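> starting from these lines, generate the structure:
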Amino acid sequence: MIDIEMSRNNDLQNQFRKNICNEIFAVDKNIRFVGIVNSEGEVIEGGFRKGIEPLLDQNEEQDMYLQSLSNISFFQSFSEKFGSVDYLMIRQKKITMITFPYRGEIICISASSQSDIDRIRDETVKIILL
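The predicted structure follows:
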């Protein structure tokens, strides 16, 4: 009985995560990647938009997610003085990445430079606060 309940809760949680990723993708067609990343740096939900080729190989991506986790954790260590971390943003020539802390995990978003990154950020905040 307990296994069935745990399985049902996991299914609901996975569906909830999938819905979040889909809602974020719907914000802007220039979003390349949306992923929920666990504490080991593994993408547990989401991925690249259909038809988008990753710019990094799998090991480089894993390193980037681990660094994103580390960055969030580092800045959260100052929360008592600065307040909680809402998001971190990195803008480069080809892409902009936004990382949000989310329930002990992080949400990573990668968008092309042509995107309205402020709108993506603001809409994502609304989605994850629901």
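> going by C-alpha atoms from here, please, whenever you check contacts or count neighbours.
Noted.
> what's downstream of the helix or strand containing Met89, the next helix or strand?
Element membership of Met89 [criterion: DSSP states H and E] is strand 88-91. Moving toward the C-terminus from strand 88-91, the next helix or strand (DSSP H and E) is strand 95-102.
> I'd like the structure of this one too, to check against the first:
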Amino acid sequence: MMKRGESFDDLRIKLFKFSRELRYAAVLDKNGRIVSGGMRKGVKALEPKEEELRLMAHVVSESIARDTWDTYFGKTIYTIVRRENVILMVFQGKKQLIFITAEPTFGLEKIAIVREMLGQNIQYD
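Sure, this is the predicted structure:
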């Protein structure tokens, strides 16, 4: 769990120590800008650098689109997308999104541990 006064970069290091399968962890604002975080050292991005902004915009727009269903299903806590080459996780807070990617071998049971590690970093309503 994130301790008071701990930066997201400190937490990102802990996440990367928790699992070598985690590739990327960043805090995004509601406009898709990276506030903090980034790729694990030595890991190459799967998408070209010029697509990064479009990817972040997509993550945010998908998050906003899910909000329209809150009335019926409740607020989104997190979203998981499993693709052939990567697992994408979006943890939705009140003021920011936490976007994490992992290798396809990352076990779904580990997602609960990641969420617990994020702890107080995500401000819910």
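> how close are the two chains, by TM-score?
Comparison of the two superposed chains (TM-score structural alignment, normalised by the length of structure 2) gives a TM-score of 0.82, and 117 aligned residues with a Cα RMSD of 1.8 Å.
> which residues in structure 2 does the strand holding Met89 of structure 1 align to?
The alignment of strand 88-91 of structure 1 onto structure 2 (TM-score structural alignment) covers residues 79-82.
> just stretch 108-116 of structure 1 next, same as before
Counting by TM-score structural alignment, stretch 108-116 of structure 1 sits on residues 99-107 of structure 2.
> residue closest to the middle of structure 1?
Ile107 (1.7 Å; Cα atoms, centre = their mean).
> what about Ile100 of structure 2, which helix or strand?
strand 97-102.
> and Arg12 of structure 2, which of the three is it?
On the three-state scheme (DSSP: H, G, I helix; E, B strand; the rest coil), Arg12 of structure 2 is labelled helix.
> so it is in contact with Arg23, correct?
No. Contact between Arg12 of structure 2 and Arg23 fails when scored by Cα atoms under 8 Å: they sit 10.4 Å apart.
> what's Ser19 of structure 2 aligned with over in structure 1?
Using TM-score structural alignment, the equivalent of Ser19 of structure 2 in structure 1 is Asp28.
> show me the helices in structure 2, by range?
For structure 2, helices defined by DSSP state H occupy the ranges 8-18, 52-67, 70-73, 110-118.
> in structure 1, what residues pair with the second one?
Residues 61-76 of structure 1 are the counterpart of helix 52-67 of structure 2, counting by TM-score structural alignment.
> average distance between that stretch and structure 2?
For stretch 61-76 of structure 1, the mean distance to aligned residues of structure 2 following superposition is 1.1 Å (mean Cα distance after the TM-score superposition for structure 1).
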